[in-house]
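> sequence and predicted model, in that order:
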Amino acid sequence: MKEPWRMGRGVWAMVVAVTMFMRGVRGGVSDYQPGWSFNGAEHDALCDVFQASLDLWNASRKSNLKLGGGLENALGQAIFGSTSGGNIEGLKDTLPQEYKNPERRQYRCGSCNHHKETYPGKSIPHDLMCLCTPGKYGEPFYGYWFFQLVFEDTGFKLCGKERKDMVNNHHDGWYEDEKKREARGLEKPWKTVVMGCVNSWKKNGGAVNQTLEEKLKTLIEAMTNFGTELFKDGNRWDKLGGMKEHHTESDGRDEKSIHVRYRLCQKKKKPWWRKLQEVLGKPQIQLLVDPSAVTHAKEPGQDLEEGEEILEEPGERNMDSGGGTSSQAGSSTQGGSDGNATQTQGFNNGSNSTVGMTNTSASENSTSTRFGMLRSGTPITPPTSRFLSAVFFI
């Protein structure tokens, strides 16, 4: 009688072991609710900023007012990945060359301490690719059993998109896992996510009835909402997407590692969103100007772009010592077309540190009055009359 009992106990032990084993190798499928969408809110916030940027850029090409105060450069970086800007019609469904062999996702999406031209925060399209390209074995769209011998559709979404629009099969994905690296099938996330956002904007025709001032306000609101999606990881680096409780690399090895992390992204590799935050903190009268003012300020604008790196070095050093960059900004100023300015709430993502968008440093005081007026809404006090009198007496 003991032998059957032993066999029965052995069978039950095997069933329990296999069940635990299958749950363990299934890629964490059972950890999420059916239909779970990874990075959905982050994608929506980023797409809103993208469309508002496209709308303002496009409208400014046809408006009597032009973009000033560094806004043109900041939008060029955000949309095209370059302060020199580009052509919206150049954004096409065809996968750009830089994603045909994107190399290591961990660095392209998670760190700026390298010499490659593609880095986290380079542009909105690039951050969308980091946020929304599936990872190893097409995760999170596939779960697997028995040492990756059997795969199944999880029914999950990534950036609000379904599996059929994002991968061909479980061989697609961009990831690195120790020495194993792969980048396959990136055409689908580019077309579905990046161009999906662009084409949706084109289809809707933008905010056709809005003035340039109203489009600027829409961008500020979109940026404010985007700021709420940024958070600090365990090392105090700004991060977009992924899990707040998981401090993983941005390498795509599993569903927790599909995100953007702005590690050491400063100075020349300052993220597009930080540049845009700083510019949008200026008074509207500096951001929307008449063509004669743009022509007059053309050369100083070029100097300003170079000088910004020097003027902001003290702030960059402060961020270095804190172990990360900030994801907040101070209050911004919004004014009407008549030039009367009113204070509006600045960007806030809920973190403890802030970036004052209108702050000035000691080094700024040593620069020309022209630079000071461009970088801040604070009036510049002219030399005293007593000093001028002394000059005339001489």
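Everything's here; your move.
> going forward, measure contacts between C-alpha atoms and count neighbours the same way
Will do.
> so Arg261 makes contact with Ser250?
Yes - Arg261 is within contact range of Ser250, at 6.7 Å (criterion: Cα atoms under 8 Å).
> quick check: neighbours shared by these two?
Counting by Cα atoms under 8 Å, 6 or more residues apart in numbering, the common neighbours of Arg261 and Ser250 are Cys109, Gly110.
> in the stretch 51-200 of the chain, which spans are strands?
Ranges of strands in the stretch 51-200 of the chain, per DSSP state E, counting those that start in this stretch, are 66-67, 142-145, 150-153, 157-158, 173-177, 180-184.
> nearest to Glu229, of those strands?
Closest of the strands of the stretch 51-200 of the chain to Glu229 is strand 157-158, at 16.0 Å (criterion: Cα to Cα).
> at which residues are the helices of the stretch 151-300 of the chain located?
163-166, 187-189, 195-204, 212-227, 272-280, 284-287, 291-296, 298-311 (DSSP state H, counting those that start in this stretch).
> select, out of the strands of the stretch 51-200 of the chain, the one closest to Thr192.
It's strand 157-158; of the strands of the stretch 51-200 of the chain, that one is closest to Thr192 (Cα to Cα) at 11.1 Å.
> what comes into contact with the closest one?
With contact meaning Cα under 8 Å, 6+ apart, strand 157-158 is reached by Gly35, Trp36, Ser37, Phe38, Asn39, Gly40, Cys132, Pro134, Pro140, Phe141, Arg163.
> let's bring in a second one:
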Amino acid sequence: MMTMKLWMVVMVMVVGVGAFEGNRDYNVKEYEALCAVLKAAVSAFQSNRGSEGLKQALHRTIFGNKTGGNLQTLRSTFPTDYEGHEIHDTPRSLWCGDPPEGGYNEESQVRTSGHSAPHGLLCLCTTGKGGWPLSRDPGTTLCGKDKSALGGASEGWVRLTDWSDDVKGKEQREATWDNVTRPCLHEDGRKGENLNDAFKKFKVALVRKLDDDSENKYTETMGPKFANMYINRYQLGNGNPSKERACDGTPELGICLLYYDNMYPLPWWKDLEDALNEEEREKRRQEEIRKQESQSKQQPHSSELPHAEPLKSSLTTTHDTKQKNQESDTAQFSIINMKSGTSITTPLRLLSAAFLI
């Protein structure tokens, strides 16, 4: 029995390592889903379609705020948030995987993982520690790009040590913005008509991170105040988040995004999801109104209904009516005798003779 268990453990390890080593296209499906929803959002934004709620959600998706911004500037300029001292003083996990400001670590955040779709692409597609994962194999790609498009494979966006303020990867962040994020900021030519479908595919790419004992585990580690923050999480991309850190650019925690949909500010995609659902409800309401109006038009109005002629009273009897009735009775009497074949002459003669006697 012991030998059998040992053999099973070895097999699991071999299969696990084989699957890991065979993964040479990191985050490509996740990137495609995120890029598609961003392109659809840009198309909808430029067509100025939808309700005010949807427009605000599109602003959050593209610009990271509800008021909007200049799309051309966003396309042409690398955001200063990724160049200031804040990004050099804080770990990648605080931008891509840790809870929003006020969470367990209570560190200052310029942008959280759920800031916007362009920010998500930067977290998802910038190389990590020592150029990971492009440094592991010459044929490896990240978000469908090789090292020549992502700033090489010798360095990446990562904090070297927990106590270090030296955060690397400026060149790699800029390369990712130019070659990954910027192309996704152009419309797809469909004027936002495919926004719902693109968003549904993006939701499929999200992986909910919730195990059976997560609530007890996090409550024991952090206390009940913060336990709720870590329970309902959604991951996009490769990585194995821990209780304290996630998506920090290391091979262990990964190159990914970890969203928290029960903490403020909510991820951009929660606002977009709510707005799209409301648009769908309003569409159904309008269709029902049109259906009722169409049915109402097809039914004839009371003024269009045919009117019956007024009935004449059968109690009114005129001279003409009596005469017609008598003529009718005489005609019926003649018809009866004609059918019987009996002559009416003989009875009349007998009746005359009786009077003479």
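Done, it's in. None of the values given here were measured: they were computed from a predicted structure.
> now neighbour count and distance to Ser292 of the first structure too, for the contacts of strand 157-158 of the first structure, in CSV please.
Listed next are the contacts of strand 157-158 of the first structure as CSV, based on neighbours: other Cα atoms under 10 Å; distance: Cα to Cα, whole Å:
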residue, neighbour count, distance to Ser292 of the first structure
Gly35, 12, 54
Trp36, 16, 53
Ser37, 18, 49
Phe38, 24, 48
Asn39, 21, 44
Gly40, 17, 43
Cys132, 29, 42
Pro134, 34, 48
Pro140, 29, 53
Phe141, 25, 54
Arg163, 21, 51
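> of those, closest to Leu75 of the first structure?
Cys132 (21.8 Å).
> burial count for the aligned partner of Val260 of the first structure in the second structure?
Mapped onto the second structure by TM-score structural alignment, Val260 of the first structure lines up with Leu257. Using other Cα atoms under 10 Å, Leu257 of the second structure has 30 other residues around it.
> for Gly301 of the first structure, the count of nearby residues, please.
Neighbour count of Gly301 of the first structure, defined by other Cα under 10 Å: 20.
> name the nearest residue to it, ignoring sequence neighbours.
Gly70 (7.1 Å; Cα to Cα, 6 or more residues apart in numbering).
> map that neighbour across to the second structure for me.
Correspondence of Gly70 of the first structure to the second structure, assessed by TM-score structural alignment: Gly53.
> now Asp127 of the first structure
Looking across to the second structure (by TM-score structural alignment), Asp127 of the first structure lines up with Gly120.
> verify the contact between its match and Tyr259 for me.
No - taking Cα under 8 Å as the definition, Gly120 of the second structure is not a contact partner of Tyr259, at 10.1 Å.
> ok, these two, which is more surrounded?
Taking neighbours as other Cα under 10 Å, Gly120 of the second structure and Tyr259 compare with Tyr259 leading, 30 against 24.
> how near is the residue nearest to that one when sequence neighbours are not counted to Pro251 of the second structure?
Nearest in space to Tyr259 of the second structure, with sequence neighbours left out and distances taken as Cα to Cα, 6+ apart, is Tyr234 at 5.0 Å. Distance, Tyr234 of the second structure to Pro251 of the second structure, by Cα to Cα, to the nearest Å: 19 Å.
> from the chain's centre, how far out does the helix or strand where Tyr218 of the second structure lies sit?
According to DSSP states H and E, Tyr218 of the second structure maps onto helix 214-222. Mean C-alpha position of helix 214-222 of the second structure versus that of the full chain (Cα atoms, centre = their mean, to the nearest Å) differs by 32 Å.
> can you give me the buried ones in that helix?
Neighbour-count burial for helix 214-222 of the second structure flags Ser214, Glu215, Tyr218, Thr219 (criterion: 16 or more other Cα atoms under 10 Å).
> and those, which is closest to Cys35 of the second structure?
Ser214 (31.3 Å).
> from what I can see that closest one touches Asn228, true?
No - between Ser214 of the second structure and Asn228 there is no contact under Cα under 8 Å: 9.7 Å.
> common neighbours of these two, please.
By Cα under 8 Å, 6+ apart, no residue touches both Ser214 of the second structure and Asn228.
> contacting residues for Ser37 of the first structure?
Neighbouring residues of Ser37 of the first structure by Cα under 8 Å, 6+ apart: Phe156, Lys157, Leu158, Cys159, Gly160.
> can you tell me what it aligns to in the second structure?
So Ser37 of the first structure corresponds to Asp25, using TM-score structural alignment.
> skip the chain neighbours and tell me the closest residue to its match.
Leaving aside its chain neighbours, Asp25 of the second structure sits nearest to Thr141 (4.9 Å; criterion: Cα to Cα, 6+ apart).
> what about the one you found, neighbour count?
Number of residues near Thr141 of the second structure (other Cα under 10 Å) recorded here: 22.
> name the surrounding residues that touch the helix holding Tyr218 of the second structure.
So helix 214-222 of the second structure is contacted by Tyr104, Pro224, Lys225, Phe226, Ala227, Asn228, Tyr230, Ile231, Lys243 (Cα under 8 Å, 6+ apart).
> quick check: nearest residue in space to the third one, chain neighbours excluded?
When the adjacent residues along the chain are set aside, Lys225 of the second structure lies closest to Thr219, with 7.9 Å between them (Cα to Cα, 6+ apart).
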